[in-house]
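This is the structure alone, sequence omitted:
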């Protein structure tokens, strides 16, 4: 995956996807947004709910997450300052 990164969709760039020791790390950058423009608590809540929905879907990674795969998401702003990071695991797929 990293050989093809970064990929940009809308104003979000997928920077990297790394898998090691049962953990998948996915890093994004919001290319036109500053950390100061965001309510980080509300943003984190919304993005974690969306990530759980996508990550737990049976058509995607759902079977792996439900079997113990941990996905750690990192989202940075346009200047590479961290906005949020969170993880999705088996307990998020109930």
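Right, received. Where do you want to start? Since this is a predicted model, take the numbers as computed values, not measurements.

switch to C-alpha atoms for all contacts and neighbour counts from now on
OK.

any chance you could map the strands in this protein?
7-9, 12-20, 23-30, 70-76, 82-88 (DSSP state E).

and of those, who's closest to residue 56?
strand 82-88 (8.6 Å; C-alpha to C-alpha).

Name the residues of stretch 81-94 that are buried.
Using 16 or more other C-alpha atoms under 10 Å as the test for burial, stretch 81-94 gives 83, 84, 87, 88, 89, 90, 92, 93.

before we move on, what about stretch 41-51?
Those buried within stretch 41-51 under the rule 16+ other C-alpha under 10 Å are 44, 47, 48, 51.

And the contacts of it?
Residues outside stretch 41-51 that contact it (C-alpha atoms under 8 Å, 6 or more residues apart in numbering): 84, 85, 86, 87, 88.

Would you reformat these as TSV and include distance to residue 23?
As requested, the contacts of stretch 41-51 are exported to TSV (distance: C-alpha to C-alpha, whole Å):
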residue	distance to residue 23
84	18
85	14
86	13
87	10
88	10
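
Okay, one more to line up with it:
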């Protein structure tokens, strides 16, 4: 790594192996995250993976840009390749700075509602998504401090469901699910309402429940 940062590694290796290929892999991981965002976001302890994914380019690529620049200065081949390598570094560095500013605004200046709206927008991209063999979440929305999840019970038929029993039990289960999650319970304590709508396999509503501030003790 020391030799790399000093620019002592050949430019073609520094640029392609340590610059272009890692960026392609990073962008590919981003596409996978976008496609399976709901499944990943609802998996415990995945928040650390997201944090690592977000901060990685701000740690890795500045070092590689320095390495490419220094390696370009020591390049003995055609001057064109030296300047092309440097020209690739400049927009990359500018884009990284812009991303850093946007990320800082997101974490430190955006309101809670703005953060939730962005989160919901990402979650929508992965819907519909199966939670298990019996349940599918097909919609999510955020309006007036209420996050609404719409579920479809894939094997249930409204005509065969005891609706009174169903509605008596869905709120305690929803409270347990929301309040046992550290991030979701924090939202509830900040005034956010979680609402869930349950439909049968044909789209007929079976019931709905909400978790409001005060439900999470």
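Happy to help now that I have it. Note that the structure is a prediction, hence the values are computed from the model and not measured.

which helix in structure 2 runs the most residues?
The longest helix of structure 2 (DSSP state H) is helix 79-108.

what's the offset of that helix from the middle of its chain?
In terms of C-alpha atoms, centre = their mean, to the nearest Å, the centre of helix 79-108 of structure 2 is set 22 Å apart from its chain centre.

mind checking how far the residue nearest in space to the middle of structure 1 is from residue 85 of structure 1?
Closest to where the C-alpha atoms of structure 1 average out (C-alpha atoms, centre = their mean) is residue 73, at 3.3 Å. Taking C-alpha to C-alpha, to the nearest Å as the measure, residue 73 of structure 1 falls 5 Å from residue 85 of structure 1.

between those two, what contacts are shared?
Counting by C-alpha under 8 Å, 6+ apart, no residue touches both residue 73 of structure 1 and residue 85.

What does residue 134 of structure 2 correspond to in structure 1?
The alignment partner of residue 134 of structure 2 in structure 1, by TM-score structural alignment, is residue 11.

Now render the strands of structure 1 as a markdown table, adding distance to residue 55 of structure 1.
Formatted as a markdown table, the strands of structure 1 follow (distance: least, C-alpha to C-alpha, whole Å):
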| stretch | distance to residue 55 of structure 1 |
| --- | --- |
| strand 7-9 | 18 |
| strand 12-20 | 14 |
| strand 23-30 | 11 |
| strand 70-76 | 8 |
| strand 82-88 | 7 |
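
returning to what we had before: which bit of structure 1 covers the longest helix of structure 2?
So helix 79-108 of structure 2 sits over no part of structure 1, by TM-score structural alignment.

go on, stretch 51-64 of structure 2?
Residue span in structure 1 matched to stretch 51-64 of structure 2, by TM-score structural alignment: none.

Same question for that stretch: list its buried residues.
57, 61, 62, 63, 64.

quick one: which of the residues you listed sit in helices?
Using DSSP H, the buried residues of stretch 51-64 of structure 2 in helices are 57, 61, 62, 63, 64.

Looking at those, which one is closest to residue 151 of structure 2?
When these are compared against residue 151 of structure 2 (criterion: C-alpha to C-alpha), the nearest one is residue 57, at 36.3 Å.

Name the nearest residue to that closest one, ignoring sequence neighbours.
The shortest distance from residue 57 of structure 2 to any non-neighbouring residue, by C-alpha to C-alpha, 6 or more residues apart in numbering, is to residue 96 (7.8 Å).

tell me the two of the buried residues of stretch 41-51 of structure 1 that are most distant?
Largest pairwise distance in the buried residues of stretch 41-51 of structure 1, by C-alpha to C-alpha, is 10.2 Å, between 44 and 51.

Might one say that the residue nearest to residue 57 of structure 2 is in contact with residue 58?
Yes - between residue 96 of structure 2 and residue 58 there is a contact under C-alpha atoms under 8 Å: 7.0 Å.

buried residues in the longest helix of structure 2?
82, 85, 86, 89, 93, 96, 100.

How many residues are close by the counterpart of residue 145 of structure 2 in structure 1?
Under the alignment (TM-score structural alignment), residue 145 of structure 2 maps onto residue 22 of structure 1. Residue 22 of structure 1 has 12 neighbours, counted by other C-alpha atoms under 10 Å.

Provide a list of residues in contact with residue 22 of structure 1.
Taking C-alpha under 8 Å, 6+ apart as the contact definition, residue 22 of structure 1 lies against 68, 69, 70.

Please consider this matter closed, and thank you.
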